[in-house]
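Asks: Structure of the sequence below:
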Amino acid sequence: MAEVANEDAAAGFDPLRPKLMRVAYRMLGSVADAEDIVQEAFIRWMRTDRGEVREPEAFLRRTVTRLCLDQLKSARRKREIYIGPWLPDPVVEDEEEEDVTLPLMLALERLSPLERAAFLLHDVFGMGFEEVAATVQRDPAACRQLASRARSHVREARPRFQVDTQRGIELAKAFFTASRSGDMKTLGTMLAADVSVHADGGGKRPAATEPIVGFHAVMKVHEKLAALFRTNGSKLIRAGFVNGLPGFVTLEADGEIQTTALEIEDGKVTAIYVVRNPDKLRHLH
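Replies: As a prediction, the model looks like this:
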C-alpha cells in the first residue's frame, strides 16, 4: 500500500516539478538550492493527506515559496561574505526568457524576501493577491504594498530593448569571436560607452573582485585576455540565452567551463556577466 501511495504522490507531483523549479530558482538564484527546495516539497507532499488538497498546484507553490523564504535568510548571510560580485546560477536556453532576465534577478536581490515573493508570484507568475496573501501569510493589502514597493525598485531592470532569438545568438557569437581572437577594432564597435563587466569567480577561480566599468577599462581587460586566449585557447561549446540574455558557454584552458551573458541596448553591449565559479556551473556539465 505504501508503494502505491508513493507512486500516486509522484504521479501528481512530477508534472508540476518544472513550474515549481521556476518559482524556486527565481526566488533563490541557485539551481542546486532550488532542486533541494523542490525535493523537500515532494517529501512533504508524500506526507500530506492529499485527499484533503483541492488544488495541488496552489498547495505546492505555497509550500515551495515558504521554504524559499526560510532559505533566503541564510542565503543573504552567505552573500555578505561572498568574494567578488555575486551572480545567479546560469540557466542556458535556446530561446529568450522574457519574464525574469539576469538584470532583473540582480535587482530582486536588493528586495526583502517578502517583497521578492510578492513581486514574483503576482507580477511574474500571475497569481492574484488573495493567493499571494495565503502563500506568504500576510493580508492582501499588505501584499499589494509589498509588490508595489518591489515594482518601483526593479522597474529599471526590466528589458527595454528586446533582441530576437536569431539576432541575439549572432551577436553572442560575434562577441566570442572578437574577444577570443583579439580583434579589438570589431570588439570596440560592439561596446557601449558605459559598458561594464561583472565576473563571478566566488574566490575559486581568477576573476575581478569589483565590476569593471567604462569603455576604455573594459577594452584594456579584453586586450590582456586576448593575449591569454591566443596561448591557452577558449572553446565555444554553445551559444544561446543565458538567464534571458544573449550569451555562450565556453571551455577554458583550466578545463572548467564558464558562461558569458550580454546585456544589449540599441545594438550595443552595455553589460557583460561572466560566471566562473565552478559550484554554479555543475548543472551545465
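Asks: going forward, measure contacts and count neighbours with C-alpha atoms only.
Replies: OK.
Asks: quick one: contacts for the spatially most central residue of the chain?
Replies: In the chain, the residue lying closest to the centroid (CA atoms, centre = their mean) is residue 88, at 4.5 Å. Residue 88 makes contact with 29-30, 102, 105-106, 280 under the criterion CA atoms under 8 Å, 6 or more residues apart in numbering.
Asks: can you rerun that using 6 Å?
Replies: Residue 88 makes contact with residue 29, according to CA atoms under 6 Å, 6 or more residues apart in numbering.
Asks: quick one: it from residue 159, how far?
Replies: 17 Å (CA to CA, to the nearest Å).
Asks: what does residue 63 give?
Replies: Counting by CA to CA, the gap from residue 63 to residue 159 is 30 Å.
Asks: my guess is residue 269 meets residue 194, correct?
Replies: No. Look at residue 269 against residue 194 with CA atoms under 6 Å: they stay out of range, at 9.2 Å.
Asks: Compare these two (neighbour count), which wins?
Replies: residue 269 (24 against 14; other CA atoms under 10 Å).
Asks: Can you show me the strands along the stretch 1-150 of the chain?
Replies: Residue ranges of the strands in the stretch 1-150 of the chain, as given by DSSP state E, counting those that start in this stretch, are 92-93.
Asks: For the residue lying closest to residue 269 once chain neighbours are set aside, grab the count of nearby residues.
Replies: With sequence-adjacent residues excluded and distances taken as CA to CA, 6 or more residues apart in numbering, residue 269 is closest to residue 191, at 4.8 Å. Residue 191: 23 surrounding residues under other CA under 10 Å.
Asks: I figured residue 191 hits residue 265, correct?
Replies: No. Residue 191 lies out of contact with residue 265 (CA under 6 Å); the separation is 10.0 Å.
Asks: Show me the common contact partners of those two, please.
Replies: Counting by CA under 6 Å, 6+ apart, nothing touches both residue 191 and residue 265.
Asks: contacting residues around the biggest helix by length in the chain?
Replies: If you go by DSSP state H, the chain has its longest helix at helix 56-80. If you take CA under 6 Å, 6+ apart as the criterion, helix 56-80 is touched by 113, 135.
Asks: One more sequence to fold, the one below, so I can look at both together:
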Amino acid sequence: MEAELEELYAAYKPLLQSIAYRMLGSITDAEDMVQDVFAAMQRTPAGDVRHMKAYLVKMVTNRCLNVLKSAARQREVYVGPWLPEPDIGDVFSVPTMMTPEERAVREETVSYAVLVMLQQLSPVERAVFVLREVLAYDYKEIAGILGKTEAGCRKIYSRLQPKLAPEPGSDRLKAVSSVTPADASPLVAAFLQASRTGDFQPFIHLLVDDAVLVSDGGGKVRAAIRPILGRDRVLAFLEGISGKGSFQGELRPARINGEAGLLLVRDGILQAAVCFGWADGGTSRWKTIYLITNPDKLQRLRS
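Replies: Alright, predicted model coming up:
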C-alpha cells in the first residue's frame, strides 16, 4: 500500500499542485493541500478507486473550495489588496511518468495577471475555470466533480467571459499567457534604469493612460492600501517611493509565472517581486504593475 501511494504521489503531485495553486493563489498552501489529499488516501485503498486521476482531482478541488470559503473571511480584514504568491522559476518539477497530456497541462504556466484575475471569481467559478480552461474537462466531468448539473456548470462558465474580459477584443480567458520574456524585456530594462536614476518617465511611456499599480504589503511592510489608478499617479507613486529608497539594493530580472519580472534583493534578503500585466485590446503597451512586498509571500523564495 505504501509503495503504491508513493507511485501515485510521484505521478499526480505536479498536476494536483498546479490545480491547487491556481485555485488558492499560494504555492505554500497548494503544497500543503496535496499533502493532505495523500494523507487522506492512506485511509482509502487504491483498489476501491476506479478512476484515480478523476478521484484525486475531485478531492483537491473540493478541498480548495472549502479553504477558499474560510479565506474569503480572512481577506475581509486583510490590509490593502491581496495578491497571489508569485511562482519564481520552476517550482514544480514534472516527472517523466506523467502522460503527455498531463505534462502539457503542468508545463503551461498561468501568467501572474491571469492568476490575479482568478482571485476576482467566486470559489465555484474559479473551479469551473480551472477544470474547463486548464484541464479541458467537459461539462459532465466538471458537474461530477462539483456536484452540480451540466447546465449549471455551462451557465457558470458563460458568466466568466464578461467578468474576465470586459473590454472588446480582449482575451483574458486565455489561461496561459502568450507574452514571452522577450516581449517584456524593454519594460524590465526601463524599470531597472528608472530605479537606478530615479527618472521613471521613459518607463511610464510604456504604459497605457489608465495604468494601475497594485501593491501587497499585507500590513507587514509599507505599501499602498489601495490600487494606484492612472499613469500620472503611478509615476508620482514610483518617484515618491524611489526617493525614499524603496528600490535600494539589487533589482534582478527573473521569470515570474513564466514571464519577465524583477526581484529586489537587499543585504542578501528578497524584499519584493515586481510583475507586469499586458494591456488588452491589441495595444502594445502595458497596463498593470504588481508589487509584492508581503514577506510571507516571499518567504519560500528566501530559503
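Asks: returning to what we had before: what does the residue nearest to residue 269 of the first structure align to in the second structure?
Replies: Here residue 191 of the first structure is matched to residue 207 in the second structure, going by TM-score structural alignment.
Asks: and that match, what is it in contact with?
Replies: Contacts of residue 207 of the second structure by CA under 6 Å, 6+ apart are 285-287.
Asks: With residue 251 of the first structure instead?
Replies: Residue 251 of the first structure sits in contact with 234-235, 257, where contact means CA under 6 Å, 6+ apart.
Asks: Just to be sure, it is in a strand?
Replies: Yes. With DSSP: H, G, I helix; E, B strand; the rest coil as the criterion, residue 251 of the first structure is part of a strand.
Asks: Can you find the partner of it in the second structure?
Replies: By TM-score structural alignment, residue 251 of the first structure lines up with residue 265.
Asks: how far away is the residue lying closest to its match once chain neighbours are set aside from residue 272 of the second structure?
Replies: Leaving out its chain neighbours, the residue that sits closest to residue 265 of the second structure by CA to CA, 6+ apart is residue 250, at 5.1 Å. Here the criterion is CA to CA. By it, residue 250 of the second structure lies 11 Å from residue 272 of the second structure.
Asks: Name the residue in these two with the higher neighbour count.
Replies: Of the pair residue 250 of the second structure and residue 272, residue 272 is the one with more neighbours under other CA under 10 Å, namely 24 against 18.
Asks: re the thing from before, return the distance of the match of residue 251 of the first structure relative to residue 154 of the second structure.
Replies: Per CA to CA, residue 265 of the second structure is found 45 Å from residue 154 of the second structure.
Asks: for residue 137 of the second structure, same thing?
Replies: Residue 137 of the second structure is 12 Å from residue 154 of the second structure, by CA to CA.
Asks: if we can go back for a sec, residue in the second structure paired with the residue nearest to the centre of the first structure?
Replies: Match for residue 88 of the first structure (TM-score structural alignment): residue 84.
Asks: Could you do residue 279 of the first structure as well?
Replies: Under TM-score structural alignment, residue 279 of the first structure pairs with residue 296 in the second structure.
Asks: for residue 136 of the first structure, same thing?
Replies: Using TM-score structural alignment, residue 136 of the first structure sits opposite residue 146 in the second structure.
Asks: now that match, nearest residue through space, not along the chain?
Replies: residue 62 is the one closest to residue 146 of the second structure (CA to CA, 6+ apart), at 7.2 Å.
Asks: That neighbour matches what in the first structure?
Replies: Counting by TM-score structural alignment, residue 62 of the second structure corresponds to residue 66 in the first structure.
Asks: Alignment lookup: residue 175 of the first structure to the second structure.
Replies: In the second structure, the residue matched to residue 175 of the first structure (TM-score structural alignment) is residue 191.
Asks: what about residue 262 of the second structure, is that helix, strand or coil?
Replies: strand.
Asks: Neighbours of it, how many?
Replies: 24.
Asks: With residue 255 of the second structure as the reference, measure out to the match of residue 251 of the first structure.
Replies: 15 Å.
Asks: Going by residue numbers, what spans are helices in the stretch 51-200 of the second structure?
Replies: Using DSSP state H, counting those that start in this stretch, the helices found in the stretch 51-200 of the second structure span residues 52-75, 100-107, 112-118, 123-129, 139-146, 150-158, 160-164, 181-197.
Asks: gap between the fifth one and the chain center?
Replies: Offset of helix 139-146 of the second structure from its chain centre (CA atoms, centre = their mean, to the nearest Å): 24 Å.
Asks: for stretch 49-66 of the second structure, which positions count as buried?
Replies: Neighbour-count burial for stretch 49-66 of the second structure, with 16 or more other CA atoms under 10 Å as criterion, is recorded at 56-65.
Asks: Reformat those as JSON lines; add distance to residue 226 of the second structure.
Replies: Shown next, in JSON lines, are the buried residues of stretch 49-66 of the second structure (distance: CA to CA, whole Å):
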{"residue": "56", "distance to residue 226 of the second structure": "38"}
{"residue": "57", "distance to residue 226 of the second structure": "36"}
{"residue": "58", "distance to residue 226 of the second structure": "36"}
{"residue": "59", "distance to residue 226 of the second structure": "36"}
{"residue": "60", "distance to residue 226 of the second structure": "33"}
{"residue": "61", "distance to residue 226 of the second structure": "31"}
{"residue": "62", "distance to residue 226 of the second structure": "32"}
{"residue": "63", "distance to residue 226 of the second structure": "31"}
{"residue": "64", "distance to residue 226 of the second structure": "27"}
{"residue": "65", "distance to residue 226 of the second structure": "27"}
